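K.L.:
Predicted model and sequence follow; I will ask about them next.
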Amino acid sequence: MKQLNSAQIRQMFLDFFKSKGHDIEPSASLIPVNDPSLLWINSGVATLKKYFDGSVIPKNPRITNAQKSIRTNDIENVGKTARHLTFFEMLGNFSVGDYFKPEVIPWAWEFLTSDEWLGLDKDKLYVTVYPKDTEAKRIWHEVVGLSEDRIFDVEDNFWDIGVGPCGPDSEIFFDRGQSFNDIAEDDPENYPGGENERYEEIWNIVFSEFNHLPDGRYVDQPHKNIDTGMGLERLVSVIEGTRTNFETDLFMPIIEKTESLSAGKKYNANDKDDVSFKIIADHARTVTFAIGDGALPSNEGRGYVLRRLIRRAVLNGKKLGIEKDFLYQLVPVVGEIMQSYYPEVLKNKDFIEKVIRSEEARFRETLDAGVTMLNQTIAKVKADGKTVIPGADAFKLFDTFGFPVEMTAELAEDDGLTVDMDGYKENMQAQRDRARAARGDAQSMGNQDKLLMSIETASKFTGWTDTDDDAKLMNIIVDDTLVDHVEAGVAQVIFGQTPFYAEMGGQVADHGDIVDENGAVVAKVTDVQHAPNGQNLHTVDVEGHLETGATYHLQVELTRRQKVSMNHTATHLLDTALRQVLGDHTHQAGSLVEPDYLRFDFTNFGQVTPEQLKQVEEIVNTQIWRALPITWKEMPIEDAKKEGAIAMFGDKYGDTVRVVTIGDFNKEFDGGTHPTNTSALGLFKITGESGIGAGTRRIEAVTSKEAFEYLTHQENLLNQVAQVVKSEQLDAVPAKVASLQSDLKAAHKEVEALQAKLASQQASGLFDSAEPAGKYSLIKAQLKVAGMNELRQLADQWKTKNASDVLVLATEANDKANLLVAVSDAAIKQGVKAGNIIKAIAPKVQGGGGGRPDMAQAGGKNPAGIPDALAEAVKVLAEL
């Protein structure tokens, strides 16, 4: 069996099926597109349903992929077994009406056992087949040559994931030996397909002959199809000879990093700690990839899964003595492990870390108290001689500390207890609205919750119609303490009524002044947030005397309010415009409305093109120039939904909502401020569009004065370019730049030709200097050329001359080392592979690389090591 790492195994699988005429399909987002039957992508075939059901015809009926997947149906078993994972990669090859059993079964055997590929021991492989599938059994026996005593009939061998393609399947098992087993050798389950750890299922070949329709019917596919699934983690475990998936190179770096963060805990020291290490490693991978693909923690759907996984990881970190936020620190480790095939993880790691760290911090604030309460509850239930935790107690843990009920049940199970789920659901239903409000308030107000939640002062927001008002000062808070007056410093205050807008829904808070009866400004309002009981809580810099019971004049900074309001209206116009241009799958994923700009995050699978952005701009500006009236009214939420109003913030609404209507163009639930007409915006201009995570994009834009200033700045830049390229007319600048680019391209070609000539001169006599290395001939040299391109050109010349068995060239370029290895066809037939040589010599230049058997290349950051690399090549070749 070959010694391969996970990245090599994944690539080898794809390369094998590419050699069989398959197109490689990139791994799709974990978030299903247009497939309401799935919460997550849970298999390789799940992303290809459109091909199998005939709604889309693939360009090539032969497809292969390595697809990231999530399954959470066995989440409680993760860490407790050798194989259960929430996130995994499924290697698959697929035929859409092309090849079938006679081709796919021998191919599977070839990939697994051929020395050119994995080279597994044939005597350790077993297969199972569906009892009625006599054709598959015949091929395994008569064509592949597998003896009948290694082919097992299993009634469960019928693959069906719900809606989509299905049919009989054949599973392939690897015998790891009785030493890996968890049952006796004479146990009835000790066979391939039985409940044991000895026989590892590594591949499932599905002969897709039917389609499972949403109404439950099974119908014949127009064509017979093939889809296969091979778990990368299991395959790596087999090849690396580990007892579980978690000792492989896919997990151990995560576990080792967790060890370094723990209180001296070590993996493999005891079973209890090992479970926690495994759970953390698995969940770190899952949440990293899920957030990278655009999912965010929340209380519903995918977001609830993420929240639960993050909290499980935090709880298990606590068991290992980790008292600080740590899960986010595992993101770059996951990214480094997976970067060969998923470089986007490291690219988006800052965003992923931010989301995870925020969620960790939110949970950790209440974790200690929650665990204490759960332990007390468990102790009381046991003391009473009972085995069931009351539903009310489980709900209190959720409502007060954010413990998902599944987590409570899981921790209770460790003590042999269960949870009254019916009672939990009754409490949840009875107090859903109050629970949501309490959670939201606690998260927004942090450590001041207890004090602020005790303040029940009535306060009215008058800012819908007024930007200044007289109001009585009801409460003053300084350093988390209620006081009667304050003379200086920072304080928080609540008035009986206020025109100051409290930050909500992405719109920033109003700023302004608090003026006393003498007309003196006694405080500056710098922020406004919602207090737990709904009042607008003003943060103020006190410059004079404030005391409770006194009446003050509140003045909102008018220009700031106007600019924020205009940008808020622009976000509504932008949201609708994006849906019109990109499609209804686009949804808001966050926003920020500042005085000087707006930021709008939205879901979209793929980059937004410049043409699409131009369309969006034109649509928004058209609505501005149409001078649409902007109106708002409060109404029951069900009535608002019937009128077609869009809910922008999901579960943050009560029974009565405020609906903002912009002419005939846009109608949304909204609690922000707006001008009375779109004409107030003047102009809208997008200043930037970027990806902030897989499946999530961000647009930044400006309106009014800022839009004019942005365009003026762009015009000034264009004028500068015109001066540089000596163009008198701005309209002529593009043509002038294009001409200069053409000249530059010609110059580059001339330089390349000179570099090639120089390389050829350096190579003069090089191909006559072959030296022996064992039984092979070798030409090696360090040259002074521009880079890898010139080395490849020399390798092409070497190949035509047939000057030696192996060629090893090196050069230093831009303070980096470039290495190239080429191998003749004759040497390849004797087992020499360029990739093996390059991997052996690249460390000498502190680098790495790979390639095909006939040619491989590597880069390194230590050019001084080139002579050692060339010397190592002689040694490696001589030892073959």
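P.N.:
Alright, I've got the coordinates.
K.L.:
hey, let's count contacts and neighbours off CA atoms from now on
P.N.:
OK.
K.L.:
Quick check: which element contains residue 354?
P.N.:
helix 349-383 (DSSP states H and E).
K.L.:
For the nearest residue to residue 395 once chain neighbours are set aside, give me its contacts.
P.N.:
Counting by CA to CA, 6 or more residues apart in numbering, residue 424 is the residue found nearest to residue 395 once chain neighbours are left out, at 5.5 Å. By CA atoms under 8 Å, 6 or more residues apart in numbering, residue 424 lies in contact with 390, 391, 392, 393, 394, 395.
K.L.:
ok, 7 Å please
P.N.:
Contacts of residue 424 were listed using CA atoms under 7 Å, 6 or more residues apart in numbering, and they are 391, 392, 394, 395.
K.L.:
So which of these sit within helices?
P.N.:
Taking DSSP state H, the ones among these that sit in helices are 391, 392, 394, 395.
K.L.:
Take these and write them to CSV, including distance to residue 475 and neighbour count.
P.N.:
Written out in CSV, the entries for the ones in helices among the contacts of residue 424 read as follows (distance: CA to CA, whole Å; neighbours: other CA atoms under 10 Å):
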residue, distance to residue 475, neighbour count
391, 39, 20
392, 35, 19
394, 36, 27
395, 33, 25
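K.L.:
Mind putting those into CSV with distance to residue 496?
P.N.:
Formatted as CSV, the entries for these read as follows, by distance: CA to CA, whole Å:
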residue, distance to residue 496
391, 40
392, 37
394, 38
395, 35
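K.L.:
Check the gap between the residue nearest in space to the middle of the chain and residue 306 for me.
P.N.:
Geometric centre of the chain, nearest residue: residue 292, 1.7 Å, by CA atoms, centre = their mean. Going from residue 292 to residue 306 by CA to CA, to the nearest Å gives 12 Å.
K.L.:
next SSE after the helix holding residue 354?
P.N.:
Towards the C-terminus, the helix or strand next in line after helix 349-383, according to DSSP H and E, is strand 388-389.
K.L.:
those helices in the stretch 151-300 of the chain, which residues are they?
P.N.:
Under the criterion DSSP state H, counting those that start in this stretch, the stretch 151-300 of the chain carries helices at the ranges 232-240, 252-261, 271-292.
K.L.:
Below is an additional structure, to be compared with the one above:
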Amino acid sequence: MQTAEIRRRFLEHFEKRGHTVVPSASLVSPDPSLLFTVAGMVPFIPYLTGREPAPYPRATSVQKCVRTLDIEEVGKTTRHGTFFQMNGNFSFGDYFKAEAIAFAWELVTGKVADGGLGLDPERIWPTVYLDDDEAFDAWRAYVPAERIQRRGKDDNYWSTGAAGPAGPCSEIHYDRGPEYGPGGGPEADPTGDRYLEIWNLVFMQYERGPGEGKEFPILGELPKKNIDTGMGLERVAFLLQGVDNMYEIDEVAPVLHRAADLAGLRYGADHEADVRLRVVADHVRSGLMLIADGVTPGNEGRGYILRRLLRRAVRSMKLLGVDAATLPELLPVSRDAMSASYPEVASDFARISGIAYAEEEAFRRTLVAGTALFDTAVSQARAAGTPALSGTQAFSLHDTYGFPIDVTLEMAAEQGVTVDEEGFRALMKEQRERARADARAKRTGSVDVLAYRRLLAEFGPTDWRAYDTLHTDSRVLGVIDEADDATSDDAEPVVRAGGITRVVLDRTPFYAESGGQVADAGELTWDGGRAEVIDVQRPVKGLVAHQVRVLEGELRAGTELTAQVDREWRLSACQAHSGTHVLHAALRQVLGPQALQSGSYNRPGYLRLDFAWQGALSAQQRIDVEDVANAAVRADHGVRALYMTLPEAREFGAIALFGETYGEQVRVVEIGGEWSRELCGGTHVRGSAQIGTLALTGESSVGSGARRVEAAVGLEGFRYLARERDLVRQLADLLKTPQDGIVDRVNGMLDRLRDTDRELAALRGQQALAAAGDLASSAADRGGVAVVTGAPAGMSGGDLRSLALDVRNRLGEAPAAVVLASAADGKVAVVAALNPGAVQRGLKAGELVTLAAGHVGGRGGGKPDVAQGGGTDPTGIPAALAAVEQTIGAATS
């Protein structure tokens, strides 16, 4: 049975039993503490924990997941994979254990003709928690008691690891037969090879207290008991397809076999090759699905994980002997295997493949540069007598060249050296902690998020009026002390003039930073006091926090005040955000639908937009995009916001921003009808003419397959064009030419400069020829070798090389070596030229240049007869040349 068919049957089975079918959430996790969605229950956490009311009593989904904690183990065993799919059914205070067990049994053992999976009921072995008699009794209706095993907390108890919901589990295992191990059920099979776990039913029924590991108190039963289940789709697929593991199922094996064909191998013939083939098959599929969900390669967070996966796949193919680009061969195979379940990987393949192929090409270039740095580090380590790379060197390879640590480890193992992984991990941890601290400080200041959660629990969510008004009468619910600017009166913080704090209001007109739009500016005023609003964030879902600077009076909880947004600021912010939508629509109209937005930032007067595209825009494309955008502004298209469900929005043609997470109800902003429809929570103008002038100010690369455009908007757009006009007028006055003749005048000046450069080059050549004779006549005998060293001033590397070769040719056939160094513009060029006689005496130009370059703060290398290098310390030239002469003399005496 194909994987897509198992998926369909699962959803249909639970839909018939009253479950709402919920589409898979993005691989980009809605939980800020997670990079990716790592389990099927992640999108339902707010409902399972009771933080939010569930919109339906029972639900079912097949959730895309990515886990990368064990990425180094992928391929080494057939158990580890990064991308997987988790089938789940959920009850939010509706049914409980007996129904969950019945639903699972009916699907697993149901006849194929009736929509079931057709597994042999005699091979089903359930496990339950030690004292969970309720689950044991429920299973007794289907399975004899001797096939139901009780297990402890390590296997059959679930909790988040912190105080909160918890409860026992019941796992469903399938007996694959004696060829996979001895009998005796799951308890007798610690590896799980014979008794394969295919489904885990979690019964959330208790409130647990704090504790370490599996030791924690049970405080009581939850007011509402929930069901959370997870069936591993890949595991069920390899059972029903009669293969041994997930790498051999229909959604993975085609990539594995295509990779083997490219390498001229047969899967199963060699263990080491099989490991690499499995890495390729897993990582190519994971890369496909991550890019489909809007992740792009980068050096941090999700982007780094994706980059690491793609580069591990490319590196593995290279180690299998395939030097040509491989993703163009493998990614389409994965697309075809996955499109039955996820049609978007086919419809969006132009964008997906462009990003992946660009990343492979960048890595192929990186391998050349990074390998050179790696080889140098290895040589230095060996020369120092410590065949190990430091954590700093490994981190430099990662941070500068994008080398995943496992690539560095593989290369080190091939060279017989070790790597200080602990040092590398420490540096990586420091970098991540700095980034997290910056992000955390932006959202919550220096305050623990629990302070906001307490306010939310006590007062409920903020009454947010940003779409409707710029003014509200509000009350301070809480003052969150950020530093030492607040004093305490009766345990309540009081902030006086000059102090900066964060306040939570019962209602607010202020827009909190999100969706690329900066927060509103404005004021809070009250009887005898005034505060400037300098930032607005949402530290926890549902709550708005205002960072303010008190200008007059005192601010404390309970203060009745007026919240007023700066009208000009809001208008300019609306212009920038609506301008972003207009620019996105213009890019798609000019370049095509694959030019999808992948990120944005807008503030009053300025916007930037990142989008999927290969290569720089031409000058004409930039003009066309700007023209289309400004034509839309002049047309004064109507702007309106609509609310609908996410499936309705997709059917409506609304574009969702990659990497964002959305609830069931979404807001669609429409400009000019279907011309621009995007999911968006930002503030916007009423008509596109309000945007004003939109002037493109820049276009650049921001990574593989991604470009960035920047624009000035509204009054700032006009000012930008005015500055450009003034600059043109000044140039015309300076060059004494009409404005429309500036280009011709500048081209003429450049032609004259090029002619002058050629004349200067000819003069330098003549000077070099004249110097060659003098240098040749200065040759000194060092052990039977005619040695010339010199330091002509102001010569480039190319000119110095020509001079060295000329001098060498003048010295005849007797052994001769010429080493010259020259300083120009603060840099040093070094060249060594040896004739065949000197090479036969054991001298090597590359070693001489390396020696000299070390004295001038650089490095170099080359062939035995000619080598070149450089440095940055001209003061070291005399010592460099002296060391060369001494070395030649010692080597030839």
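P.N.:
Structure received. If you're wondering where the values come from, they're calculated on a predicted model, not measured in any experiment.
K.L.:
tm score of chain vs chain?
P.N.:
Laid over one another, the chains give 0.53 as their TM-score (TM-score structural alignment, normalised by the length of the first structure), with 547 aligned residues with a CA RMSD of 5.1 Å.
K.L.:
Just tell me what residue 470 of the first structure corresponds to in the second structure.
P.N.:
Matched by TM-score structural alignment, residue 470 of the first structure corresponds to residue 473 in the second structure.
K.L.:
what do you get for residue 840 of the first structure?
P.N.:
Alignment of residue 840 of the first structure against the second structure is given by TM-score structural alignment, with residue 851 as its counterpart.
K.L.:
Could you do residue 872 of the first structure as well?
P.N.:
Residue correspondence, TM-score structural alignment: residue 872 of the first structure in this structure matches residue 883 in the second structure.
K.L.:
how far away is residue 540 of the first structure from residue 510 of the first structure?
P.N.:
12 Å.
K.L.:
Among those two, which residue is more densely surrounded?
P.N.:
Here residue 540 of the first structure and residue 510 are compared on neighbour count by other CA atoms under 10 Å; more neighbours surround residue 510, at 26 against 23.
K.L.:
Quick one: map that one onto the second structure.
P.N.:
Matched to the second structure by TM-score structural alignment, residue 510 of the first structure sits across from residue 520.
K.L.:
what's the spacing between stretch 687-695 of the second structure and its chain's center?
P.N.:
A distance of 33 Å separates the C-alpha centroid of stretch 687-695 of the second structure from that of its chain, computed with CA atoms, centre = their mean, to the nearest Å.
K.L.:
Identify the residue range in the first structure corresponding to that stretch.
P.N.:
On the first structure, the counterpart of stretch 687-695 of the second structure by TM-score structural alignment is residues 677-685.
K.L.:
And the contacts of the matching stretch?
P.N.:
The contact list for stretch 677-685 of the first structure, computed with CA under 7 Å, 6+ apart, reads 566, 617, 620-621, 623-625, 627-630, 701-704, 707.
K.L.:
Where strands are concerned, which of these count?
P.N.:
Taking DSSP state E as the definition of strands, these contribute 630, 701, 702, 703.
K.L.:
now, among these, which is nearest to residue 852 of the first structure?
P.N.:
When those are ranked by distance to residue 852 of the first structure (CA to CA), residue 701 comes first, at 47.4 Å.
K.L.:
Now which residue in the second structure aligns to the closest one?
P.N.:
Using TM-score structural alignment, the partner of residue 701 of the first structure in the second structure is residue 711.
K.L.:
Next, the contact list for its match, please.
P.N.:
Contact analysis of residue 711 of the second structure by CA under 7 Å, 6+ apart lists 606, 607, 608, 694, 695, 696, 697, 698.
K.L.:
Give me the distance between residue 697 of the first structure and residue 488 of the first structure.
P.N.:
Taken as CA to CA, the spacing of residue 697 of the first structure relative to residue 488 of the first structure amounts to 44 Å.
K.L.:
Counting neighbours, go ahead and name the busier of these two.
P.N.:
The residue with more neighbours, out of residue 697 of the first structure and residue 488 and counting by other CA under 10 Å, is residue 697; that gives 23 against 15.
K.L.:
wouldn't the more buried one be in contact with residue 608 here?
P.N.:
No - using CA atoms under 7 Å, residue 697 of the first structure and residue 608 do not qualify as a contacting pair, with a distance of 8.3 Å.
K.L.:
sorry, back to before: would a markdown table of the ones in strands among the contacts of stretch 677-685 of the first structure with distance to residue 315 of the first structure be doable?
P.N.:
What follows is these, written out as a markdown table (distance: CA to CA, whole Å):
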| residue | distance to residue 315 of the first structure |
| --- | --- |
| 630 | 49 |
| 701 | 41 |
| 702 | 44 |
| 703 | 46 |
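K.L.:
Quick one: the helices of the stretch 151-300 of the first structure as CSV, columns for distance to residue 516 of the first structure too.
P.N.:
Shown next, in CSV, are these (distance: least, CA to CA, whole Å):
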stretch, distance to residue 516 of the first structure
helix 232-240, 70
helix 252-261, 54
helix 271-292, 50
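K.L.:
which stretch among those helices comes nearest residue 878 of the first structure?
P.N.:
For the helices of the stretch 151-300 of the first structure, proximity to residue 878 of the first structure was assessed by CA to CA; helix 232-240 is nearest, at 27.4 Å.
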